[in-house]
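1. here is the input, now give the coordinates:
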Amino acid sequence: MKPTDAELEILHVLWANGPSTVRQVHESLSQSRDIGYTTALKLMQIMHEKGLLSRDAESKSHTYTAAVSEEDTQRGLVDRFVETAFKGSASKLVMQVLGQHKASQQELEEIKQLLNQLNNEHN
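-> The predicted structure follows:
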């Protein structure tokens, strides 16, 4: 399931901070953008219905946890993006990204290691 941009923001908060109340998520989101508490609450309720969040209703203020992993979500978003924007070509995506954004030396080393690993797996 592809989360919306607003849902993805909430997931990022929960992935970084772990189980949180709506108030805690709202406070975190409010640091970077203007979002009302009731908007955050409604979004999180919808996300719970969609299965993106789990909710612990034991205490007075419900605690929400991401029900999807960051890695799986990123993988799904990237797969869909590659299919729709680059007609399934991962190399076109990589060339576009590296052409538009300056990668650090460490990032380039990580990319080289990944390419070597993938090359070894294919041989």
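2. for the rest of this, base every contact and every neighbour count on C-alpha atoms.
-> OK.
3. right, and Y37 touches R23 too?
-> Yes. Assessed by Cα atoms under 8 Å, Y37 is found in contact with R23 at 7.2 Å.
4. how far away is A40 from A66?
-> Distance of A40 to A66, computed by Cα to Cα, to the nearest Å: 15 Å.
5. swap that for H101, please
-> According to Cα to Cα, H101 stands 30 Å off from A66.
6. before we go on, could you also do this sequence so I can check it against the first one:
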Amino acid sequence: MKKRPALSKGEMEVARVLWELGEATVRQVHKNLPADRNIDFVTVQTYLRRLAAKGYLRTTTQGRIKVYHPKVKPQTVIRESVSDFVSRLFDGESLPLVRHLIEERGISNDDIDELRSLLDRLKKENS
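-> The predicted model follows:
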């Protein structure tokens, strides 16, 4: 499959709203953006067009209105974005990213327990 171009911060924000709605018009996406975000209608329209051009959305027409539909699942976009990020910043190594996140942002005891369980399970699977 051809690699899709990465999403800008604004495109990602609009894509999240569309994933949440399932399908939507520009007006519906614009209305469902967080209230503190002051993105105008035309900008939302531009982001949706770019997302479609990049292969993340497909469109249908209902009368004279264009309806946007997700073409790529959020988990796929997350996987591709994280993979690209890890490749560029950490030379493809995951542990430095995990270490950085834990040291810079901290981690709760509950998260430590969950991480320990995950590591135990992964160690058992690798044995």
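7. tell me how the two chains score on TM-score.
-> The TM-score (TM-score structural alignment, normalised by the length of the first structure) is 0.87; 123 aligned residues with a Cα RMSD of 1.7 Å.
8. on that earlier part again, H101 and A66 of the first structure: which has the busier surroundings?
-> Just comparing H101 of the first structure and A66: by other Cα atoms under 10 Å the higher neighbour count belongs to A66, 22 against 8.
9. can you tell me the closest non-neighbouring residue to the more buried one?
-> L53 (4.6 Å; Cα to Cα, 6 or more residues apart in numbering).
10. these two touch, right, that neighbour and S69?
-> No. The criterion here is Cα under 8 Å, and L53 of the first structure misses it with S69 at 10.4 Å.
11. neighbour count: the two, which is higher?
-> More neighbours surround L53 than the other of L53 of the first structure and S69, with 22 against 12 (other Cα under 10 Å).
12. could you find the counterpart of the more buried one in the second structure?
-> Alignment note: L53 of the first structure maps to L57 in the second structure; criterion TM-score structural alignment.
13. what of T65 of the first structure?
-> Checking TM-score structural alignment: T65 of the first structure goes with H69.
14. roughly how far apart are the residue lying closest to that match once chain neighbours are set aside and R16 of the second structure?
-> Using Cα to Cα, 6+ apart and skipping residues adjacent in sequence, the residue nearest H69 of the second structure is E23, 4.6 Å away. When Cα to Cα is applied, the distance between E23 of the second structure and R16 of the second structure equals 11 Å.
15. my read: the match of T65 of the first structure touches L18, true?
-> Yes. In this structure H69 of the second structure lies within contact range of L18 using Cα under 8 Å: 7.3 Å.
16. go ahead and confirm R58 of the second structure touches R49.
-> No. Counting by Cα under 8 Å, R58 of the second structure does not reach R49; the two are 9.6 Å apart.
17. all the strands of the second structure, in order from the start?
-> In the second structure, the segments counted as strands under DSSP state E are 57-62, 65-70.
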